[in-house]
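Student: need coordinates for the following:
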Amino acid sequence: MRVIAGKARSLPLKTIEGIDTRPTTDRIKETIFNILQIDIAGCKFLDLFSGSGSIGIEALSRGASKAYFVESNRKAVACIRENLEFTKLIDSASIMECDSMTAINKLAGQELFDIVYMDPPYNLDHEKNVLQALQNSNIIDNYTLIVIEASLHTDFSYLDELGYELVKEKKYKTNKHIFAHKK
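Tutor: Model prediction:
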């Protein structure tokens, strides 16, 4: 796994051992950032369920002004910190060692994010819970783009009911990305 483009281009990133995280492949990461490319420069990026931090690091490398990394696994947090230091992007990063719901509450009134990216464990409905928490939070607005990585079978038919609009859906062999924003 590596940084695809930007200031830290081609630098390798570490991941934690085991099955607790599923690092996004370089190919899928490149696809995501090709879609996001015009929105990245100068944005404030929230990376929920960060894992190794590769998505937020890619955003910083490509010109995001600030990225928040939210991860509850202590080993993954250490990996994120190590990757940020190695890529020399640590000064534009904030690492929060907590679950996503706690982070949303802690960030209230402090930041307004341009892009929220989440890659929660599959098939546990974390996506819906986070979207419900974000619904009334002041860390997003109608212009915030929310990107969700999920299994192919994850149902997002509730988006409209929660006040979100589906902007785009990109499917791969085993997973998909949903792009949405508040109505």
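Student: hey, let's count contacts and neighbours off CA atoms from now on
Tutor: OK.
Student: SS state for residue 45?
Tutor: Three-state assignment for residue 45 (DSSP: H, G, I helix; E, B strand; the rest coil): strand.
Student: leaving out sequence neighbours, find the closest residue to it.
Tutor: Nearest non-adjacent residue to residue 45, counting by C-alpha to C-alpha, 6 or more residues apart in numbering: residue 67, 4.6 Å away.
Student: what about the one you found, how many neighbours?
Tutor: Residue 67: 28 surrounding residues under other C-alpha atoms under 10 Å.
Student: surely it is in a strand?
Tutor: Yes: with three-state DSSP as the criterion, residue 67 is assigned to a strand.
Student: how about the strands in this protein?
Tutor: Here the chain has its strands, by DSSP state E, at 44-48, 66-71, 93-97, 115-118, 145-151, 164-171, 175-182.
Student: residues in contact with the fifth one?
Tutor: What it means is strand 145-151. Around strand 145-151, the neighbours that count as contacts under C-alpha atoms under 8 Å, 6 or more residues apart in numbering are 114-120, 122-123, 127, 174-181.
Student: chain center to it: distance?
Tutor: How far strand 145-151 lies from its chain's middle: 8 Å, per C-alpha atoms, centre = their mean, to the nearest Å.
Student: circling back to that earlier point, enumerate every residue touching the residue nearest to residue 45.
Tutor: 44-47, 56-57, 59-60, 92-94.
Student: could you rerun that using 6 Å?
Tutor: Residues in contact with residue 67 (C-alpha atoms under 6 Å, 6 or more residues apart in numbering) are 44-46, 93.
Student: tell me how far it lies from residue 167.
Tutor: Using C-alpha to C-alpha, to the nearest Å, residue 67 is found at 23 Å from residue 167.
Student: list the buried residues of stretch 40-50.
Tutor: Under the neighbour-count criterion of 16 or more other C-alpha atoms under 10 Å, stretch 40-50 has 40, 43-50 buried.
Student: okay, now residue 134: neighbour count?
Tutor: The number of residues packed near residue 134 is 21, by other C-alpha under 10 Å.
Student: and this one, please, so the two structures can be compared:
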Amino acid sequence: MRVISGSARGRALKAVPGMGTRPTTDKVKEAVFSIIGPYFEGGTVLDLFAGTGSLGIEALSRGMDKAVFIDKEYKSMETVRANLKATGLTERAEVYKNDAERALKALAKRKAAFDLVFLDPPYRLKHGDQLMTQMDELKLLKEGATIVLEYESSFAYPERFGNFTQRRKAEYGDTAVSVYDYERETSAV
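Tutor: This is a model prediction of the structure:
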């Protein structure tokens, strides 16, 4: 596992010790960034269920200004910190140990807002759409934000719901990735 492109290109990333996490493969990561990027001119990224932090670190390396990494596992948080240090991106990141729902509420209290969100919950959890709806309700998404949802390919999320429209869906073996665009509904005046 490595950083594929940008300022930290080629840097190796540590995996989380044990078998509890399923890191996004370099092949899937490369495909995701070819859909959403490949490079950015600033912005803020949220890596929820961060695991190794690979996706958020890749976004920082490719031009995002700031990243927030959240995971409820202590081993994951230590791995994210080590990977940020190895890539020289520590100063542009915040790392929090928390579960997803509580973390979103805490971010809302801080009035955080994101341009890009990576959602890679454990495959047994099938609530990516609920988390996205919660982000919308808490006003955590900037207009035009992109949400990348990774999940088990045998499961299907809707193409449209709330303020989210699926831009693209791709499958890589047992992994599926849906990229959603966020646009607030505007009421006619």
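Student: now do the top helix by length along structure 2 against strand 66-71, angle only.
Tutor: Under DSSP state H, the helix in structure 2 containing the largest number of residues is helix 74-87. Relative orientation of helix 74-87 of structure 2 versus strand 66-71 (axes from the mean of the first three to the mean of the last three C-alpha atoms, to 10 degrees): 150 degrees.
Student: ok, average deviation of helix 74-87 of structure 2 from structure 1?
Tutor: Compared with structure 1 after the fit, helix 74-87 of structure 2 shows a mean deviation of 0.6 Å (mean C-alpha distance after the TM-score superposition for structure 1).
Student: from residue 135 of structure 1, how far out is the spatially most distant residue from the centre of structure 1?
Tutor: Distance from the C-alpha centroid of structure 1 peaks at residue 161, with 22.9 Å (C-alpha atoms, centre = their mean). Remark: distance between residue 161 of structure 1 and residue 135 of structure 1 (C-alpha to C-alpha) = 11 Å.
Student: from residue 26 of structure 1, how far out is residue 63 of structure 1?
Tutor: For residue 63 of structure 1, the distance to residue 26 of structure 1 - C-alpha to C-alpha - is 18 Å.
Student: more neighbours: which of the two?
Tutor: Taking other C-alpha under 10 Å, residue 63 of structure 1 and residue 26 do not tie; residue 63 has more neighbours (19 against 14).
Student: in structure 2, what sits opposite the more buried one in the alignment?
Tutor: Using TM-score structural alignment as the criterion, residue 63 of structure 1 maps onto residue 63 of structure 2.
Student: name the nearest residue to its match, ignoring sequence neighbours.
Tutor: Residue 63 of structure 2 sits nearest to residue 40 (C-alpha to C-alpha, 6+ apart), 4.7 Å away.
Student: what do you get for residue 48 of structure 2?
Tutor: residue 70 (5.0 Å).
Student: tally of neighbours for that neighbour?
Tutor: Going by other C-alpha under 10 Å, the residues that sit close to residue 70 of structure 2 add up to 25.
Student: quick check: it touching residue 96?
Tutor: Yes: Residue 70 of structure 2 lies in contact with residue 96 (C-alpha atoms under 6 Å); the separation is 5.0 Å.
Student: taking the centroid of structure 1, which residue is nearest it?
Tutor: The structure's structure 1 has its C-alpha centroid closest to residue 117; by C-alpha atoms, centre = their mean the separation is 2.7 Å.
Student: roughly how far apart are the equivalent of it over in structure 2 and residue 57 of structure 2?
Tutor: Using TM-score structural alignment as the criterion, residue 117 of structure 1 maps onto residue 118 of structure 2. Here the criterion is C-alpha to C-alpha. By it, residue 118 of structure 2 lies 11 Å from residue 57 of structure 2.
Student: and residue 22 of structure 2, by the same measure?
Tutor: Applying C-alpha to C-alpha, the value for residue 22 of structure 2 to residue 57 of structure 2 is 16 Å.
Student: over to residue 131 of structure 2?
Tutor: Counting by C-alpha to C-alpha - residue 131 of structure 2 and residue 57 of structure 2 are separated by 22 Å.
Student: for those two, indicate the residue with more neighbours.
Tutor: Neighbour count, other C-alpha under 10 Å: between residue 131 of structure 2 and residue 57, residue 57 has more, with 30 against 16.
Student: which ones are touching that one?
Tutor: Applying C-alpha under 6 Å, 6+ apart, no residues contact residue 57 of structure 2.
Student: residues near the closest residue to residue 12 of structure 2 other than its chain neighbours, how many?
Tutor: Of all residues not flanking residue 12 of structure 2 in the chain, residue 2 sits nearest, at 4.3 Å (C-alpha to C-alpha, 6+ apart). When neighbours are defined as other C-alpha under 10 Å, residue 2 of structure 2 has 18 of them.
Student: fine by me, we can end here.
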